Every structure is written in structure tokens, then in C-alpha cells.
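> give me coordinates for this.
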Amino acid sequence: MSNVQSKESVAERTRVYIDSHPSIKDCVSKGLINYSSLTRLIMKELNISNEEAVMIACRRYAQKLGSSDHEGEILKILKDSRLEMRTKLCIITAKNDWAVMHKMDSLFRDLWNEKSIMQIVQSTSAVTIICDKMLRDRIMDTLGRFNIIKVRDDLVEISVKSPEAIVETSGVISYLINNLSDAGINIEETISCHTDTIFVVSKDSMIDAYSVLSRTIQNAEETVEARQA
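Next comes the predicted model:
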């Protein structure tokens, strides 16, 4: 009984390891990996001595991953996506307390009436406001400069506008983030709003980030078309 439990534990730990390493998981799902090398790597990093159990777990998980075309579903979403960009933005991070939220209530109503775009993200410790750079001083004065934690200027917002199906398709945002990360691009903020995926990057990273996302969408179009041919 204990031996069965041990093998189940090894199998679960192996699956968790593969899931936590996207590049490895991608190769496993496509059958582009040396299982002996992967087994030795997992044994070393997880301190597992049962080589046979790890090898079996890797192969079984590969069969499961290969039976579904999750990447294909992501590419179908991206091939019908488009990009929009907005420049001259800033991010204001303020304390998350009642006084700040009360002041933001009236500020938000005023900006709404003026048709100004302002995005707000609230956590337990802070409130992050993404807005046009021209609104920076006005927002800081309204909230009280003593309530401001940090201000980041010279930012750019790149929005990936996708079809409705993105709401029901997991992994699209992760796929985009991985492409940006692999290109060495630092993402200042990420926001998901219905079918829009919004990335905020520095002005210096603007061209590279836009190029990466544009190529990702173009590659998705070409891949889907090739598979359908």
C-alpha cells in the first residue's frame, strides 16, 4: 500500500514540476523532449530516487497533454486579435484607506463626465491608478500628496483586443506574458477587462513590446492557416 502511495506521490510531484515550467511543459506536450534527461532533472531537483516512477509519470502526462490542443485554442483567439496603443501615461500608487477611496469617488465622477480614461486596481495595501499623464497632478492634489506611495511616468499602454471566446479560453494572457518575458520586456502593470488584455510598459520598451505582440498575432494567423490547409 505504501509503495502505491509513493508512486502516486511521485507522479503528482512530477506533474506539478512540469506544470510549473512552461517551456518544459510545451516541449512535453509536443513530444520534443528527451525523457531520460527530463527524468534525471526532476529526480535531482525534487530529490526523488525512483527513476522508473518519474519516467512513467513523464510519459503518461505527455500522453494527456498531447491528446488536447490547448495551444491551438489559444492561437485561434490570437489570430483574430488586434492591437491598440496609448502613450503618455503614468501610474500613481496611493495608500488604500477610507480617506483616499472617498476622495476618489468624487474624482472618478468628474473624470467620467469629462470622458477621461482612468483605470483603477485595488489591493489590500494600495490603490493603483493608470491615467493620462496630464491628469497626474490633478489626481495627486485631489488624493493628497502625503497619500501617494509612488509615481511612474513615461509609460505606454498596449491593448490586445480579442474575440469573445477569450473569456472561456484559459492561458491566453499567460501565453502573451511569456512572449514578452522571453524578449526581456518588463511589464509595469497588466489588466484584463472582458476581452481586452492591457499591458503597461515603459516608453523605452514600447517598440519592442509592440513588435513582440504583433509578431505573436501574426504567427498565430500563419500557424492556424497552415493547420487548416
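
> alpha carbons only for contacts and neighbour counts from here, please
OK.

> centre of the chain to stretch 219-229, how far?
Centroid displacement of stretch 219-229 relative to its chain, using CA atoms, centre = their mean, to the nearest Å, is 23 Å.

> which residues in the chain form helices?
Assigned helices in the chain, in chain order: 2-19, 22-29, 35-46, 51-66, 70-79, 98-113, 136-143, 172-182, 206-228 (criterion: DSSP state H).

> how about CSV for those helices, with distance to residue 87 and mean neighbour count added?
As requested, the helices of the chain are exported to CSV (distance: least, CA to CA, whole Å; neighbours: other CA atoms under 10 Å):
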stretch, distance to residue 87, mean neighbour count
helix 2-19, 36, 15
helix 22-29, 31, 17
helix 35-46, 44, 15
helix 51-66, 40, 17
helix 70-79, 23, 19
helix 98-113, 18, 13
helix 136-143, 14, 16
helix 172-182, 18, 16
helix 206-228, 9, 16
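
> now the other sequence, so there's something to compare against:
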Amino acid sequence: MSPAPILSAFRQALGEAWAGGAGALLPVGFFAGAAVLVPLGVGTDPETLRAIGPGILWVSLALSSLVTLERIFQADAEDGSLDLWLQTSAPAASIAAAKTFAHWLTAGLPLALLSPLLLLMFQAQIDGALLENMLFYAIGGLAFYFWGGVGAALAATVRRGGLLISLIALPLYVPTAIFGALAMGGGPSSVAAPLFLAASTLFALAVAPFAMGAALRLAAD
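Below you'll find the model as predicted:
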């Protein structure tokens, strides 16, 4: 198997992520906007903000990941590139994983990098935990994008398939969001929660590419 088609799909996805002119700005704007609005509704009590902040950011991260997922495979299905990808020697799962990982790099990783600043808005302490929590958001966000890629692959031939992607992906996000929130909760369950968060992400990386590949082959038929 030649890695050339996989690398080509990766480079194409990096370019497509900025083709619409917004790139990472749209999910970043949604992520920041959703997080900023919450304090306006719950008040400014520091203890309250500190308690709900990590969970609010997990919800915002999950919803922000859905903003640009629709275009991962849809353009390939429309212009015939999908058929060409499936005719190469590379497995469809590898092509799908490469495109999804590139999409996470351009649209998902910036969300994790922004999370420390938003946590400070929720009265988080300035210490090493901010960087640790940023890592949790990056790991969890990777799982979100790969599960979201399954929805995107199933909706590749559906016009305006954003709602369908959300219906498919959001239930799959639940374990990652739960373990992520527990990992940052500071309670007794937070000791093992990072391991479960990592396990849920590894499970997504192992299973989602094959589901995406099968969905893309179905879409091409």
C-alpha cells in the first residue's frame, strides 16, 4: 500500500479547511461566543462559575465541532473525488482518518488552545491545571471530530446534512464529554477519569475510521 493517497488526502483536507474563507475562525467564534454568554445568564459568583466552567466548555466544544463537519466529505462526493479516493490502493478508512485528522488540526486544535483563556473567565486558578485541562480538551476534541466524521460520511450525499450529522454524532459524544468533565471535576472520580477519557478517544480512533470508510463506500455506490 502506497502512502501517497493518504498524504494527498491529508493535504487536500488542510486546504479545504480554509477554502471557505473562515477556516478555524467559525468554530472558534462559536466556541468563544457560547462560553462567554453563560456567565451573563448564571451571574458572576466566582464559586458558581468555577464549578460549571469546565462542563460548559465541554458542551461548547462538542457543539463547535459540528459547525464545519459537513464539508469534510461532501465536496469529494459532489466533484467525484470520492470515487477516485476509493479506487486507490489505500484503504478507505485511512483516507477518511487522514481527512478527519487534518480537519481537527485546523478547526479542533485551536479550540483546545483557546480553552485556558476561557477557563480564566470562569474564575479558574492560574496554575499548571490550565495546561492539563487544555490537554484534556485536545484529547476529547479529537474523539468528537472522529465521531463527527462518521456522521459526516453518512451525510456525504445529503444536501444541508448538518442536522443529520448532529443527530448521529451527539449521542456518540456523550461518553467523552462525561469522562472529560469528571477529569476536571476535582472529585474522587477525577483520578481515573483521565484514563477513561484517553480510552474513549483511542476507541474512537480505532473504530470511527472503519465506520467512515464503510459509509463512504456506501455513498459512492
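
> TM-score for these two?
Superposed pair, TM-score by TM-score structural alignment, normalised by the length of the second structure: 0.27. Supporting alignment: 97 aligned residues with a CA RMSD of 5.4 Å.

> may I see the helices of the first structure arranged in TSV, with distance to residue 153 of the first structure as well?
As requested, those are exported to TSV (distance: least, CA to CA, whole Å):
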stretch	distance to residue 153 of the first structure
helix 2-19	36
helix 22-29	32
helix 35-46	41
helix 51-66	43
helix 70-79	30
helix 98-113	20
helix 136-143	9
helix 172-182	21
helix 206-228	13
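
> nearest to residue 154 of the first structure, out of these?
Nearest to residue 154 of the first structure, of all those, is helix 206-228, at 10.3 Å by CA to CA.

> output the contacting helices and strands for that closest one.
helix 70-79, strand 82-95, helix 172-182 (3 or more CA pairs under 8 Å, 6 or more residues apart in numbering; DSSP states H and E).

> max-length helix in the second structure?
Longest helix of the second structure, by residue count under DSSP H: helix 193-220.

> and that one, what does it pack against?
If you count contacts as 3+ CA pairs under 8 Å, 6+ apart, helix 193-220 of the second structure packs onto helix 81-86, helix 92-103, helix 129-154, helix 162-183.

> what residues sit buried inside the first one?
Taking 16 or more other CA atoms under 10 Å as the basis for neighbour counts, the residues of helix 81-86 of the second structure that come out buried are 82, 83, 85, 86.

> how far away is the last one from residue 220 of the second structure?
Yep, that's residue 86 of the second structure we're talking about. Distance, residue 86 of the second structure to residue 220 of the second structure, by CA to CA, to the nearest Å: 8 Å.

> how close does residue 106 of the first structure get to residue 132 of the first structure?
Taking CA to CA, one finds residue 106 of the first structure at 18 Å from residue 132 of the first structure.

> do residue 9 of the first structure as well
Here residue 9 of the first structure is placed at a distance of 51 Å from residue 132 of the first structure (CA to CA).

> likewise residue 24 of the first structure?
In terms of CA to CA, residue 24 of the first structure sits 40 Å off from residue 132 of the first structure.
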